[in-house]
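S.K.: I would like the atomic coordinates for the input below:
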Amino acid sequence: MAHEHHNHNHSHGPGHHHHHAGENIKVAFFLNFGFTILELVGGLMINSVAILSDALHDLGDSLSLGLAWYFEKVAKKDRDKEFTFGYKRFSLLGAIINSVILLVGSGFILSEAIPRILHPEPVNAPGMIGFAILGIVVNGAAVLRLKSGDSLNERVVRLHLLEDVLGWVAVLVGGIVLYFFDLPVIDPLLSIGITIYVLYNVVQNLRHGLKIMLQGTPANVNLDEVKTKLVQLPSVQAVHDLHIWTMDGTYNILTLHAVVPNHTSLAEAEVIKQQVRTAMADMDISHVTIELELPSEECSHEGCEPAI
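M.R.: Here you go, the predicted model:
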């Protein structure tokens, strides 16, 4: 007779990251939004279109941060009848939306920077230097705040802020050069280089997020190693119909069928399940669903497949 078990083995390792994620993003949001307001006022005061353009970009970042903050809060909700696996994937949704926003923002920056290579515009060098230093300090503080975060959402938000830090470094270098030399083409060249770097990282994060949404095998779990570890357990003769996916990049889920010896008692079955839970916890798998089968039984699921 098959024994079915649905285990809710909640790991406090990698899956425990959401505790501080929302707080980190909240701090980053207020830092970024406050600086955006300062940029708008300062840009108008020194009559700098470059600063105002960056303020527009930072405003988009602030909206993305606010969205990420909201989704991190939603992700902490307990599971219910509507979402039986819980709300962890809402954090992932925020990361994907933010990646798309960053792609659009990067396209906007490129559309502004490329024409300026052909037609350089005069820049207020002292104003650039002053705002660049302030921008590096404010956005750098926000990046450091998110440095320890390991959720996909935090990584994407950190990328938003890192783009700003690198952008302000470019503005600072460009401002210093422009203060001494009349070479306005330097600023758009630096901006294009930074934007290409950021775009590369955004595409990587977006691919990672989409793989999670499509229930791909988690990057930190090796399917062959999982199967090997399972069949090495004393009472597990074989495993099949093995599936691994992740809710948000850290909370990993496993379902499997395990073949056990004939005449396995209920007490022995419970021991086997506990052995599987322990072995999988060591491999960063937080939630395990096991169905035990005897050698004489056929797989009870239609379309049952052997392990890959």
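S.K.: contacts, neighbours, all on C-alpha from now
M.R.: Noted.
S.K.: what kind of secondary structure is the spatially most distant residue from the centre of the chain in?
M.R.: Within the chain, H263 marks the point farthest from the mean C-alpha position, 46.5 Å out by Cα atoms, centre = their mean. The three-state label given to H263 by DSSP: H, G, I helix; E, B strand; the rest coil is coil.
S.K.: now swap in G86 and tell me
M.R.: Secondary structure, three-state DSSP: G86 is coil.
S.K.: For the closest residue to it other than its chain neighbours, grab the count of nearby residues.
M.R.: Spatial nearest neighbour of G86, excluding adjacent residues (Cα to Cα, 6 or more residues apart in numbering): R79 at 3.6 Å. As a burial measure, R79 scores 13 neighbours (other Cα atoms under 10 Å).
S.K.: cool, H57 as well?
M.R.: Neighbours of H57 using other Cα under 10 Å come to 18.
S.K.: OK, contacts around it?
M.R.: G105 (Cα atoms under 8 Å, 6 or more residues apart in numbering).
S.K.: Let me know the secondary structure of it.
M.R.: H57 ends up helix, using three-state DSSP.
S.K.: try A219
M.R.: Going by three-state DSSP: A219 is coil.
S.K.: and this one, so I can compare the two:
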Amino acid sequence: MGHHHHHHDHSNGNIRTAFFLNFFFTIIEIIGGLLTNSMAILSDALHDLGDSLSLGLAWFLEKYSKKGHDEKYSFGYRRFSLLAALINSVVLVIGSVFILTEAVPRLLNPESPNAAGMILLAVLGIVVNGAAVVKMKDGESMNAKVISWHLLEDVLGWVAVLIVSIVLFFVDLPILDPLLSIGITLYILYNVIMNLKKTMELFLERVPDGIQLDDIKQRIEQIDNVLSIHHTHLWSLDGEHHAFSTHIIVPDHMQKDDVCTIKSQVNKIIRDIHLDHVTIEIEYESEECSVNQVHHH
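M.R.: Model (predicted):
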């Protein structure tokens, strides 16, 4: 256990370093974007801001969601990561809309950005985000994987800015800057919308991706001595940690051992899913299920 725990702190430290790297750099970018008069750099700054926000929230929540359950939150704090994702999405949507309102008018009367300054910032961007990617590369958790993917995206964004700024340095084509800016911003918006959709589905307790609930139900119903099942629910706390509950009706003559056998078979069926909470309610045929008296199924 000690080893595992140590490993986790290590990944958390990486998230923290990546966060500070990214956050300070985002501030430099925003100032740089304003000084070089480049919309492309500003939209890349927004992209990086989004990533530093999710890094910061990931770092904070990685600590927070480990708190386990208490009196107030009996399921623990895993859901807080969904809240973080939601906040992050809102920030990015507002930022994107702002950048689009600035960049679109510039298509009609483009202003020349300072190409030399852009080149400098882009090189810096590639170096800083590259360093963050390397730092996050060995992360194990889903969190860390998502983050290193985001950071890699940032590097590619900066490569695009670098290419455009080199072209602008030699050719006077100021329209390239707002074009790139709009491209980056639309890409950000697309990702935000996809993430929002996932987040909302988890909030609404949708069955987690890649799990066939009907298939699980059928397999449970095929177990010896299982007459039928109802109130079967499978939901997710944060996209990684799931919970499952079901009511199983068995014949009246079942002994304790038989019931234990059924439970262990159900556990076998759902073993492949990463379940944090499993509730199996056993009811006898002649016993009126208390839940059934309330809602007639």
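S.K.: Need the TM-score between these chains.
M.R.: In this superposition the chains share a TM-score of 0.83, using TM-score structural alignment, normalised by the length of structure 2; 287 aligned residues with a Cα RMSD of 3.0 Å.
S.K.: picking up where we left off before, pretty sure the residue nearest to G86 of structure 1 is in contact with R89, am I right?
M.R.: No - when contacts are counted by Cα atoms under 8 Å, R79 of structure 1 is not listed as touching R89 (11.4 Å).
S.K.: returning to that earlier point: just give me the match in structure 2 for the residue farthest from the centre of structure 1.
M.R.: Residue pairing (TM-score structural alignment): H263 of structure 1 is matched to H253 of structure 2.
S.K.: same deal with N7 of structure 1?
M.R.: Checking TM-score structural alignment: N7 of structure 1 goes with nothing.
S.K.: G94 of structure 1 now?
M.R.: Checking TM-score structural alignment: G94 of structure 1 goes with A84.
S.K.: what about the closest residue to its match other than its chain neighbours, neighbour count?
M.R.: Once flanking residues are discounted, A84 of structure 2 sits nearest to L57: 6.1 Å by Cα to Cα, 6+ apart. For L57 of structure 2, the count of nearby residues is 22 (other Cα under 10 Å).
S.K.: ok, now the one 10 residues further on?
M.R.: Number of residues near K67 of structure 2 (other Cα under 10 Å) recorded here: 12.
S.K.: Distance of it relative to S236 of structure 2?
M.R.: To S236 of structure 2, K67 of structure 2 is 18 Å away according to Cα to Cα, to the nearest Å.
S.K.: which one is the equivalent of M247 of structure 1 over in structure 2 nearest to, not counting chain neighbours?
M.R.: Using TM-score structural alignment, the partner of M247 of structure 1 in structure 2 is L237. Leaving aside its sequence neighbours, L237 of structure 2 sits nearest to R79 (Cα to Cα, 6+ apart; 5.4 Å).
S.K.: Wait, that neighbour touches D238, no?
M.R.: Yes - because the distance of 5.3 Å satisfies Cα under 8 Å, R79 of structure 2 is recorded as touching D238.
S.K.: per the alignment, S286 of structure 2 corresponds to what in structure 1?
M.R.: S286 of structure 2 maps onto S296 in structure 1, by TM-score structural alignment.
S.K.: Does its match lie in a helix or a strand, and which?
M.R.: S296 of structure 1 belongs to no helix or strand when assigned by DSSP states H and E.
S.K.: for the residue nearest to L237 of structure 2, what are its contacts?
M.R.: 65, 237-238.
S.K.: 10 Å instead?
M.R.: 61, 65, 73, 202-203, 236-239, 241 (Cα atoms under 10 Å, 6 or more residues apart in numbering).
S.K.: Please identify, among those residues, the one with the most neighbours.
M.R.: Going by other Cα under 10 Å, S236 tops the contacts of R79 of structure 2 with 25 neighbours.
S.K.: State whether the match of G94 of structure 1 and Y64 are indeed in contact, as I suppose.
M.R.: No - assessed by Cα atoms under 10 Å, A84 of structure 2 is found out of contact with Y64, at 11.6 Å.
S.K.: joint contacts of these two?
M.R.: Common neighbours of A84 of structure 2 and Y64 (Cα under 10 Å, 6+ apart) are 57-58.
S.K.: Let me see the ranges of the strands in structure 1.
M.R.: 3-7, 238-246, 252-259, 287-293 (DSSP state E).
S.K.: Please name every helix or strand in contact with the last one.
M.R.: When contacts are defined as 3 or more Cα pairs under 10 Å, 6 or more residues apart in numbering; DSSP states H and E, strand 287-293 of structure 1 sits against strand 3-7, strand 238-246, strand 252-259, helix 266-281.
S.K.: ok, now with 8 Å
M.R.: Here strand 287-293 of structure 1 touches strand 3-7, strand 252-259, helix 266-281, going by 3 or more Cα pairs under 8 Å, 6 or more residues apart in numbering; DSSP states H and E.
S.K.: Mean distance between it and structure 2 after superposition?
M.R.: Strand 287-293 of structure 1, aligned to structure 2 and superposed, deviates on average by 0.9 Å (mean Cα distance after the TM-score superposition for structure 1).
S.K.: Strand 238-246 and that strand, what's the angle between them?
M.R.: Relative orientation of strand 287-293 of structure 1 and strand 238-246, computed by axes from the mean of the first three to the mean of the last three Cα atoms, to 10 degrees: 160 degrees.
S.K.: for the third one, same thing?
M.R.: Orientation check (the same axes, to 10 degrees): strand 252-259 of structure 1 against strand 238-246 gives 170 degrees.
S.K.: Give me the mean distance between strand 252-259 of structure 1 and structure 2.
M.R.: Compared with structure 2 after fitting, strand 252-259 of structure 1 deviates on average by 0.9 Å (mean Cα distance after the TM-score superposition for structure 1).
S.K.: I am finished for the moment; much appreciated.
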